[in-house]
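Visitor: how does the following fold in three dimensions:
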Amino acid sequence: MSTGALSIDLDALAANWRALDAMTASETGAVVKADGYGLGAGRVARRLAHEGARRFFVAVAEEGAALRKALGPVPEIYVFSGHMEGDTRRLAAAELIPMLNSIDQLARHLEALPDHPFGIQLDTGMNRLGFEWSDWAEAAAIALDHNPLWLTSHLACADEADHEMNPYQLDIFRQMTDGLGVPRSLSATGGILLGPDYHFDLTRPGIGLYGGLPFEAAQPVVRLDLPVVQCRDLVAGEVVGYGNSWQAERPSRIATISGGYADGLIRAMSGRATLWHGDTPCPLVGRVSMDLLTVDITDLGEDPVYLTLVGPHQGVDSLAQAAGTIGYEILTSLGSRYARLDISG
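Guide: Below is the predicted model of the structure:
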């Protein structure tokens, strides 16, 4: 195989959903935006629907329409970006439920699709999406007269359990929603871990399903193996890659690997990441280029067929830390050239 193999353990994904579901007394949905965090929204959502998930969340209507084809007519699919201009036909045809974010979106939706279900997203301090306090005060009566399915918000700092923003947003959310008689949802993975006060009627785990932090007990879901294209010997003093950014200090054996920033292996990994051959670490040397990596295999004593970038010794968050980013970016950047393999039981 000349491209990387991205192995996806749907059994582990399902186990993570069940574990997060068991932490609450509320319903548990699933966030499958960004093509199921890079793993394939259709395969992810179908497995989670089999486990009992009935409500799925995507970022934009285009994602929702593709997911509807994969899931069929029964599960509910919610669109975080709401009812954007130009979305009306797609929302109606795919039976998607927009999470309305503003007075303009509310007006657009009630005019274009007056009998179509919707939810409301409220801004409780993140200043990203949702009705602000004053807008909600103005529009709440109209919105409530049309029976929104959910009132939701999103926590800005839930990954930090002791952050003062968490109780602040919880308080604002309660002030904006208490007594309205509409089901509520506040928490993604981090909020679930904060405890029952944050759970309300529905939780929406995302990154924890896919094996990422802050869900430390998550089972790993992905493995990424990259094939070796060529190996070569260097004498001390020779250089590797663009910009001569790495120079051999001893006689070295270098493997050139199929994979690069076109495959989501971000350039920030250059000279910082580690690949593995079994239990032996092999440092990435030189710059990450578009299609290739160069790896020091001097201490292996053999030329490997492939090396592992994400696997038993290095999960997505460990790799992200080495590259100075977060696991979300690593997962959602995984490129289309990989062969995606289902390794479930």
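Visitor: from now on I want contacts and neighbour counts done on CA atoms only, so please keep to that.
Guide: OK.
Visitor: show me the helices in the stretch 201-345 of the chain, by range?
Guide: Taking DSSP state H, counting those that start in this stretch as the test, the helices found in the stretch 201-345 of the chain are 316-323, 327-332.
Visitor: those: which one's closest to residue 260?
Guide: When the helices of the stretch 201-345 of the chain are compared by C-alpha to C-alpha, helix 327-332 sits nearest residue 260, at 12.6 Å.
Visitor: contacts for the closest one, please.
Guide: By C-alpha atoms under 8 Å, 6 or more residues apart in numbering, the surrounding residues in contact with helix 327-332 are 34-35, 37-39, 207, 212-213, 264-265, 316-320.
Visitor: ok, back up a step: the helices of the stretch 201-345 of the chain: which one's closest to residue 45?
Guide: Judging the helices of the stretch 201-345 of the chain by C-alpha to C-alpha, what sits closest to residue 45 is helix 327-332, at 15.9 Å.
Visitor: one more, please, to line up against the first structure:
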Amino acid sequence: MTALLEIDLAAVVSNWRKLAAMHAGATAGVIKADAYGLGAAQVGPRLLAAGCRHFFLAHLAEAVALRPLLPGVMLAALNGLRPEETGDCHAQGIVPVLGSLHELGWWRAEAALRGEVLPVILQVDTGMARLGLSAKELAALREDQTLLQGLRVEYVLTHLTSSEIPRAPVNHRQVLAFAGVMQQFPGVKTSIANTSGMFLGADFASDLARPGAGLYGLNPTPEAANPMRPVVRLSAPILQIHEVETGGTVGYGGDWVAKRPSRIATVGVGYADGYLRALSNTGTARFDDTPVPLVGRVSMDLTTFDVTGLRASPGDMLCLLGPEHGPDALAREAGTNGYEILTSLGRRYRRRYIGA
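Guide: The predicted model follows:
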């Protein structure tokens, strides 16, 4: 019996519309990593139908794969491009997000080859030290205008490091640094905020916001109630129930020991399905809205829960992830974040898209 992963597309659209209503500029949809594990081929067209006209992917290959489903809109590849990819990037009308002089050189060569002016988004590093033009590279662009010859800068973009922490001083340091950079690009449009950044106030507004996590129900304001609608529910049928006497052990290593006569329910979900091994002896599920603790180790294909005192039987469903205990809550139990929970969701689940 297969676990069921339900994905509420109407909730994704509702979350995007709520964020778009908050923002005076345009609001993109970040659908990288297969829409955070939930299915970019399903999510992207729904956002397009709702009015989204800007989409961000991580890799060029992701954007190329989705182009037939998202015609006539901006698809941007955040991780830049390699010289062997410039032809596909041009042919598919993908806008590369470039953050280094050598990438600009490759894209400039493609523009010269085609005899066209090609669009580009410039990424500048204001504190992440990951991708983006450095101060030294920005100085080189100021001194040599030919480094952008044949290129049309659509946006200048930066990435906030700590937007989910409103009081973090680095947020305003980055905004000030970005304002300084933009003096070099008068009249060019800007892109600053991710989902959490959209909640930081007017200083973080730009021409194009880039929400991702909030579209999929993750909380962009961890210090407050989640303003986003839940999107996912993962349910798994109970395969067996074992009666375990006091002192009996459960799972590999026997590191959970029953302190009372216990009823242990086994479900066919494990770390091969993205139900993280770090949840061993710490996770919880729900049976008829009642929390049930995960006991023993999460194994590759199976996980066990203590349903003592509940009228649970083989075939009944346990909710492993849902509105009452969402990705952020499960992430706290696993010592990670909700992004990893969603993007780890496996391919063995039976997927059902609702609200379509």
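Visitor: still on that earlier bit, export the helices of the stretch 201-345 of structure 1 to TSV and tack on distance to residue 259 of structure 1 and mean neighbour count?
Guide: Below are the helices of the stretch 201-345 of structure 1 laid out as TSV (distance: least, C-alpha to C-alpha, whole Å; neighbours: other C-alpha atoms under 10 Å):
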stretch	distance to residue 259 of structure 1	mean neighbour count
helix 316-323	15	20
helix 327-332	14	19
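Visitor: need the ones you listed in a markdown table with distance to residue 119 of structure 1, can you?
Guide: Converted to a markdown table, the helices of the stretch 201-345 of structure 1 look like this (distance: least, C-alpha to C-alpha, whole Å):
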| stretch | distance to residue 119 of structure 1 |
| --- | --- |
| helix 316-323 | 33 |
| helix 327-332 | 26 |
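Visitor: to residue 143 of structure 1, which of these lies closest?
Guide: helix 327-332 (33.5 Å).
Visitor: pretty sure residue 90 of structure 1 is touching residue 63, no?
Guide: No. Counting by C-alpha atoms under 8 Å, residue 90 of structure 1 stays clear of residue 63, with 10.5 Å between them.
Visitor: so for those two, which sits in the more crowded spot?
Guide: residue 63 (19 against 14; other C-alpha atoms under 10 Å).
Visitor: from residue 208 of structure 1, how far out is that one?
Guide: 20 Å (C-alpha to C-alpha, to the nearest Å).
Visitor: follow-up on the earlier one: and of the helices of the stretch 201-345 of structure 1, who's closest to residue 174 of structure 1?
Guide: Of all the helices of the stretch 201-345 of structure 1, it is helix 327-332 that lies closest to residue 174 of structure 1, at 28.7 Å by C-alpha to C-alpha.
Visitor: that closest one aligns to what range in structure 2?
Guide: Mapping helix 327-332 of structure 1 onto structure 2 (TM-score structural alignment) gives residues 338-343.
Visitor: mean deviation of that stretch from structure 1?
Guide: With mean C-alpha distance after the TM-score superposition for structure 1, stretch 338-343 of structure 2 departs from structure 1 by a mean of 0.6 Å once superposed.
Visitor: now that stretch: how far from the chain's centre is it?
Guide: 7 Å (C-alpha atoms, centre = their mean, to the nearest Å).
Visitor: with stretch 235-244 of structure 2 instead?
Guide: That offset, for stretch 235-244 of structure 2, works out to 32 Å (C-alpha atoms, centre = their mean).
Visitor: likewise stretch 272-284 of structure 1?
Guide: Here stretch 272-284 of structure 1 is found 25 Å from its chain centre; the criterion is C-alpha atoms, centre = their mean.
Visitor: how about that stretch, which residues of structure 2 does it hit?
Guide: Using TM-score structural alignment, stretch 272-284 of structure 1 pairs with 282-294 in structure 2.
Visitor: list the buried ones in the matching stretch?
Guide: Across stretch 282-294 of structure 2, burial judged by 16 or more other C-alpha atoms under 10 Å covers 282-287, 291-294.
Visitor: and stretch 176-195 of structure 2, by the same measure?
Guide: Across stretch 176-195 of structure 2, burial judged by 16+ other C-alpha under 10 Å covers 178, 181-182, 189-195.
Visitor: any chance of those in JSON lines, plus secondary structure and distance to residue 206 of structure 2?
Guide: Formatted as JSON lines, the buried residues of stretch 176-195 of structure 2 follow (DSSP: H, G, I helix; E, B strand; the rest coil; distance: C-alpha to C-alpha, whole Å):
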{"residue": "178", "secondary structure": "helix", "distance to residue 206 of structure 2": "11"}
{"residue": "181", "secondary structure": "helix", "distance to residue 206 of structure 2": "14"}
{"residue": "182", "secondary structure": "helix", "distance to residue 206 of structure 2": "12"}
{"residue": "189", "secondary structure": "strand", "distance to residue 206 of structure 2": "8"}
{"residue": "190", "secondary structure": "strand", "distance to residue 206 of structure 2": "5"}
{"residue": "191", "secondary structure": "strand", "distance to residue 206 of structure 2": "5"}
{"residue": "192", "secondary structure": "coil", "distance to residue 206 of structure 2": "6"}
{"residue": "193", "secondary structure": "coil", "distance to residue 206 of structure 2": "7"}
{"residue": "194", "secondary structure": "coil", "distance to residue 206 of structure 2": "11"}
{"residue": "195", "secondary structure": "coil", "distance to residue 206 of structure 2": "13"}
